[in-house]
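1. Let's see this in three dimensions:
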Amino acid sequence: MAARKPLLFWSALVSCVSVVLGGDSAWNGVTQKANNGLSSLGTSLFTPFYVPPGARAYDSASPLVLYTGAWVESFSSAYVENTLHSSSRKDSSTFFSFTGTGIEWFGNTGVRHGIADVYVDGVFIRAVDTWNDVSRRQQRLFWQYGLTHGRHNIKIINSGRRRTGSRGHIVDVDAFVVTNPGEATVTQRDSRPPSKPALRQNSGWTLTQVGSTGVNAMQLAIISDSHALIVDKVEHNPLEINGHPAWGALYNLHTHSIKPLSMQSNSFCAGGSFLGNGTMLNVGGNPVVEDFTSATDFGDVDGIQAVRLFQPCDSEDVDACDILDAPSQTHLASPRWYTTAVRVSDGSVMIIGGSVKGGWMNNATVNNPTIEYYPPKSILGSDAPIYSAFLASTLNSNLFPVAFSISNGYVFVAANNDVMLYDWRANTERRLPPIPNGVRVTYPLSGTALLLPLSPETGYTSEILVCGGSSIDDNRPSWEISSQEPASAQCSRIALTEEGITRGWEVEYMPQARVMPDAVLLPDGQIVIVNGAEAGIAGYGNVQSQVGKSNADRPTLTPVLYAPRAPLGQRFSSEGMPTSDIPRMYHSVATLTPNGDIMIAGSNPNLDRSEMMFGTEYRVEWLKPPYMTQERPVILDVGGGEKRLGFDKQIVISVQPVSGSSLRGRDVQVSLMDLGFVTHGVHANSRLVYLVNSVDDNKITVVGPPNGEIYPPGPGWIYVVVDGIPSVGVKVMVGN
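-> Reported below is the predicted structural model:
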């Protein structure tokens, strides 16, 4: 048989030319040839073999793939390049040498398949069980990313083992996909120094890369002391479930293992929040997209009115945990793409704005200027979505509004560069001074924002910090906007008291301009700002001078620390902070973990998974403050093991101080934190409330928040901070 050349691309099995459900495109105006013509979700006809732009595929008959032992070559149109190599003989092996940063192995699964041992660069990685009770073709059986760019090899050995119930020992090789096969990707093309000098030096901070999310981390929430929930849009992720790519996963914070979730609808640009009973609510998304603007036809269902529910799952064993995703049974009252969800003082979730279909920048023809609630409720005698004049007047850049429930029971909302306080019970809007200097902070001119820590010493006065974004005119068409236009370094801060509103916004500047940043609260009240870019805007495939498909360029790779209590002009510092080599731009996330470090993941400014410039990122980074390497206090018990914190009720926390010393005479704070739901720079519900406390030796008596206006009822995390050093957080349920 004549030697074949490596497979450099994948032709569509069936040309898929149809229309989006409802007749409209929904993918940022980008067109890309569909990859597969597929049937319904999870059937045996689904073939997840995919070669991302910038990657390279080699079929099983490539002369670069070497076989040892008894292998049989088969021919069928069901195989990549019509060929497949199989072996049922123990110790038969395949060896493939490649240049790149990652490797994927594709083959078949079925009832007669067995277990293979996989080695990369001579090191055993894991055993791969290729058995399945459903026969499937072109399945991704193994993947390994994050290799140093250079020469590597993979060896697959038929172990001769099989699971109980398997009827054979077959191991297949259909194709390999090599990621980043060319020159090492340049992560930052512009090495100009930060636009502002660093103000303070930070020592002891570290940044490490450990783990892979398996699905792009577009949305992120901590659900327990051991797991994070990750949600993505419909695309060719390497993690699979039921024979198709997964679009959601549970990430184990301790072992870095991942479990795919069985999502049915397209959660592209959905919003999310915890409900008062601890259930994670994920709402909205994208319709089914079946024309050339889709990644491919995955068999997903319409997600633009979806209500996805993830019930509390606090065990480290998450085998039985999954997400309920049945839009035909439970759905929103109106379509919402790029919507924000925020928990209010009665524990329900207010769902704000969005668009009635996908697109790029919002406009009057697709704007959804309404608010609704989950669970649904009647406001002023009506349970229909409530019209908002504010959301109607803030076009065009008003998607993913910034929203926080504040201490007087109102909701702070920012969209574009406009701001209001919303009385959700009375349905009244009060306009506040706009964000200064024409800086816009919501998609696609995305900034980030936080509610600053609430303290009983100040009467729980609410202050809002809004950082980054862009001053680009949102009426300009995309063809007049460039990825090289500078982002904003501005941070604006306002106290939401009558005196503070009269005084207006206080303006300061980050060391670097940032669009699409993430701001994360630490248990000691400081704030870390990560991710983003110095130029361009959010999204992909829209503006001039795209980098790959990215609308932004010049990634910001160094974190910035913000000290809210420091004097104006002395709050920012970046010197001494570790610098990443991973761009984190559109579809990136960051969150505080129960352990007290910061989980950083995501980035995918592309229609589908890509390996080109600013391609899809699955690597996870962990930014560790100095206290992570110091002796830390340990929470031994909360409330007698009940881990409940009622409003204005006392509970006792038992603590093991550092070095076995007493807590007496120490600076002790108890931080109650909502770690929030993170997507697109929006940190919905992120919150820190300092609890009133009294210390008696190694026990701390704390008083719960006064009411749901100070801390909306729901899940939270208690950190005990002794002399500036926080404990590991303990999950509690807050409220009555």
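2. use CA for all of it now, contacts and neighbours both
-> Noted.
3. Spell out, range by range, the helices that occur in the protein.
-> Along the chain, the stretches classed as helices by DSSP state H are 389-393, 498-503.
4. Just say which of the ones you listed is most tucked in.
-> Comparing the helices of the chain by mean neighbour count (mean count of other Cα atoms under 10 Å), helix 389-393 ranks first with a mean of 18.
5. closest one to residue 221 among the helices of the chain?
-> helix 389-393 (26.3 Å; Cα to Cα).
6. starting at the chain centroid, how far to stretch 577-594?
-> For stretch 577-594, the distance between its averaged C-alpha position and the chain's averaged C-alpha position is 10 Å (Cα atoms, centre = their mean, to the nearest Å).
7. With stretch 485-495 instead?
-> When distances are taken as Cα atoms, centre = their mean, stretch 485-495 is centred 23 Å away from the chain's centroid.
8. repeat for stretch 461-475
-> Distance, stretch centre to chain centre, for stretch 461-475: 21 Å (Cα atoms, centre = their mean).
9. What's the end-to-end length of stretch 698-706?
-> Looking at stretch 698-706, the gap from its leading to its trailing residue is 25 Å under the measure Cα to Cα, to the nearest Å.
10. How about it, which residues are buried there?
-> The neighbour-count check on stretch 698-706 (16 or more other Cα atoms under 10 Å) flags 699, 700, 701, 702, 703, 704, 705, 706 as buried.
11. one more, for comparison:
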Amino acid sequence: MSAIPFVFSVLILQLLFASQQCHRFLAAAADGRWQLLQKSIGVSAMHMQLLRNDRVVVFDRTDFGPSKLPLPNGKCRNDPSDTALKVDCTAHSVEYDVLTNTFRPLMVQTDVWCSSGAIMPNGNLVQTGGFNDGERRVRTFSPCSTCDWQETPNGLAAKRWYASNHILPDGRQIVVGGRRQFNYEFVPKTITANTFSLPFLSQTSERGVENNLYPFVFLNVDGNLFIFANNRAILLDYMKNKVVKTYPTIPGGDPRSYPSTGSAILLPLKNLKAAAIQAEVLVCGGAPKGSYVQAVRGKFIGALNTCARIKITDPNPQWVMETMPLARVMGDMILLPNGNVLLINGAGSGTAGWELGRNPVLNPVLYKPDNKIGTRFETQNPTTVPRLYHSTAALLRDGRVLVGGSNPHAFYNLTGVLFPTELSLEAFSPAYLDTKFNNIRPTITAPKSMSGIKYGTKLTVRVVITGKVAKNQVSVTMVAPAFNTHSFSMNQRLLVLGNDKVVALGKATYDIDVTTPRSGNLAPSGFYLLFVVHQGIPSKGIWVKLQ
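-> The predicted structure follows:
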């Protein structure tokens, strides 16, 4: 497909919708730049995953009828169980090539609607569940220029719809929850495959509303799993199927999980050589209690404007509340290479669900976790494209954030509706990509991309920095590529390796010595993006394989 370059900076937005007010918040110091990459890729990006070959797999669902992208060479999907179209000659998945700004159609055989997944240690995307004939499927996509989806029937022990996945230190995926599934299981299955009961999921499910789907799951530094659903969390020893800690309810008690969809991240892990490493989780946005029922009745309640932050490793952990500059439901939270967090996409009122969101939040917000409370949020320049229900976002190797999706309708509605189905792809460039920082921006020259690194060993990263170097502001970071859908980036993780020593070699060249993570509890084996950050400005990343 031909590239459609269209770069623009927005200073002042005019009214976009005569009948629909949008959130706009322009500060004098607003930063960031938007770029339209593709006007249409033919498929709305409900799910998104960056691969180690700098391509992004995007997919929607199969049961809404034809997409706007035909399958190649007369290929058609024959599915007698499909609820919309038994013979479908259009694609419901694409592979987007970041480096060439092109895309190609892919073919999924069963319904991937509201599914989940993660990158395995070998770099393959293993994706699970969905709806109807897809609810027990396991699908694999290998990074290669001609690869397509491969499917395993009955690869799951239970039906998984709206579940969450995470890579474990032993290389398996854990699949947690899903609609009416108050349990978890592992992928790949073993001969003794089974599901393991998790009563916490039934305890957090509200009758008729749920508010606990797509639970927020993070691997803690002790190897246990932090699992958040609705408005509270537990720490689970998944091997023994035992809850080892129960966290307090977020103050106010409002739900943060689907369909009152907030978002959450594990904040960057630091001081990795310390005996006791601290881990913090940040949960932002969502919808007040009762919002879903009200939205179904046509009344759209304002979204939550709060974030809750907790040190999950503390012996007596407590939530600390913060106020965002913009209320947001159905937003995404993306870890940037320098350790800051980007809040992007979403609505200012309503909830997730067909036709249930209003007041698009067009401005991203930057969250700086190391700043003092009250000074952490910075509003960024706005897009012109509403990204509501079924929007996605993913960090790219060059530091941009890829943004796609938004389909608040049961089918593709491109005209005559308040918020048309969105088939475009955009990129948001944070301020650190401004050319004015080029003199302090590192360029990695060694190791080469795709190099292997081992646990707990010395690693030397060589960079070129043309400007004056502040050695105490040089840091190496590693970011795990996340599987993004429904406002949650599964398996998202950033490790700050810092620097043990910076040595000037002359001719603007420097060697940075760091120590790699010591165990799979800190960083499960697999592919990571490695960046060098200087004075808050990141290099382009390189791929490394931790093993």
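12. picking up where we left off before, compile the helices of the first structure into a markdown table and extend it with columns for distance to residue 221 of the first structure.
-> Compiled in a markdown table, these are given as follows (distance: least, Cα to Cα, whole Å):
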| stretch | distance to residue 221 of the first structure |
| --- | --- |
| helix 389-393 | 26 |
| helix 498-503 | 32 |
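13. Among those, single out whichever gets nearest to residue 710 of the first structure.
-> Minimum separation from residue 710 of the first structure across the helices of the first structure (Cα to Cα) falls at helix 498-503, 17.9 Å.
14. Pull the distance from the closest one to the chain's centre.
-> Here helix 498-503 of the first structure is found 35 Å from its chain centre; the criterion is Cα atoms, centre = their mean.
15. coming back round to it: of the buried residues of stretch 698-706 of the first structure, closest to residue 275 of the first structure?
-> Here the nearest of these to residue 275 of the first structure, counting by Cα to Cα, is residue 705; it sits at 17.5 Å.
16. The closest one pairs with which position in the second structure?
-> When the second structure is aligned by TM-score structural alignment, the residue opposite residue 705 of the first structure is residue 517.
17. list the contacts for its match?
-> When contacts are counted by Cα atoms under 8 Å, 6 or more residues apart in numbering, residue 517 of the second structure is found next to 272, 273, 455, 456, 457, 497, 523.
18. swap in residue 488 of the first structure?
-> The neighbours of residue 488 of the first structure, taking Cα under 8 Å, 6+ apart as the test, are 439, 468, 469, 470, 471, 513, 514, 515, 534.
19. Translate the second one into the numbering of the second structure.
-> To tie it back to what came earlier, the one meant is residue 468 of the first structure. With TM-score structural alignment as the criterion, residue 468 of the first structure pairs with residue 285.
20. That match: neighbour count?
-> As a burial measure, residue 285 of the second structure scores 33 neighbours (other Cα atoms under 10 Å).
21. wait, it sits on residue 257?
-> No: the pair residue 285 of the second structure and residue 257 does not pass the contact test of Cα atoms under 8 Å, sitting 9.6 Å apart.
22. For these two, list the residues in contact with both.
-> residue 263.
23. Could you list every helix and strand in contact with the longest strand seen in the second structure?
-> The strand of greatest length in the second structure, counted in residues with DSSP state E as the criterion, is given as strand 526-534. Packed against strand 526-534 of the second structure, as judged by 3 or more Cα pairs under 8 Å, 6 or more residues apart in numbering; DSSP states H and E, are the following elements: strand 474-480, strand 542-546.
24. Report the mean distance between the last one and its aligned residues in the first structure.
-> Comparing strand 542-546 of the second structure with its match in the first structure after superposition yields a mean distance of 1.0 Å (mean Cα distance after the TM-score superposition for the first structure).
25. Now do the same for residue 225 of the second structure: its match in the first structure.
-> So residue 225 of the second structure corresponds to residue 411, using TM-score structural alignment.
26. residues contacting that match?
-> Listed by Cα under 8 Å, 6+ apart, the contact set of residue 411 of the first structure reads 344, 403, 404, 405, 421, 422, 423, 424.
27. Just give me which of these are shared by the second structure.
-> With contacts defined as both residues aligned by TM-score structural alignment, their matches' Cα atoms under 8 Å, 403, 404, 405, 421, 422, 423, 424 are the ones among the contacts of residue 411 of the first structure whose aligned partners also touch in the second structure.
28. Now a PyMOL select for only the buried ones of those.
-> Selecting the buried subset of these in PyMOL, with 16+ other Cα under 10 Å as the burial test, is done by:
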select buried, resi 403+404+405+421+422+424
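29. and residue 154 of the second structure, how many neighbours?
-> Using other Cα under 10 Å, residue 154 of the second structure is surrounded by 16 other residues.
30. no, scratch that, I was asking about residue 490 of the first structure
-> 24.
31. Excluding covalently adjacent residues, which one is nearest to it?
-> With Cα to Cα, 6 or more residues apart in numbering as the measure, residue 509 is the residue that lies nearest to residue 490 of the first structure, at 4.6 Å, once sequence neighbours are left out.
32. I'd like to know how far the aligned partner of that neighbour in the second structure sits from residue 332 of the second structure.
-> In the second structure, the residue paired with residue 509 of the first structure according to TM-score structural alignment is residue 323. Look at residue 323 of the second structure and residue 332 of the second structure: by Cα to Cα, they are 17 Å apart.
33. Okay then, goodbye and thanks.
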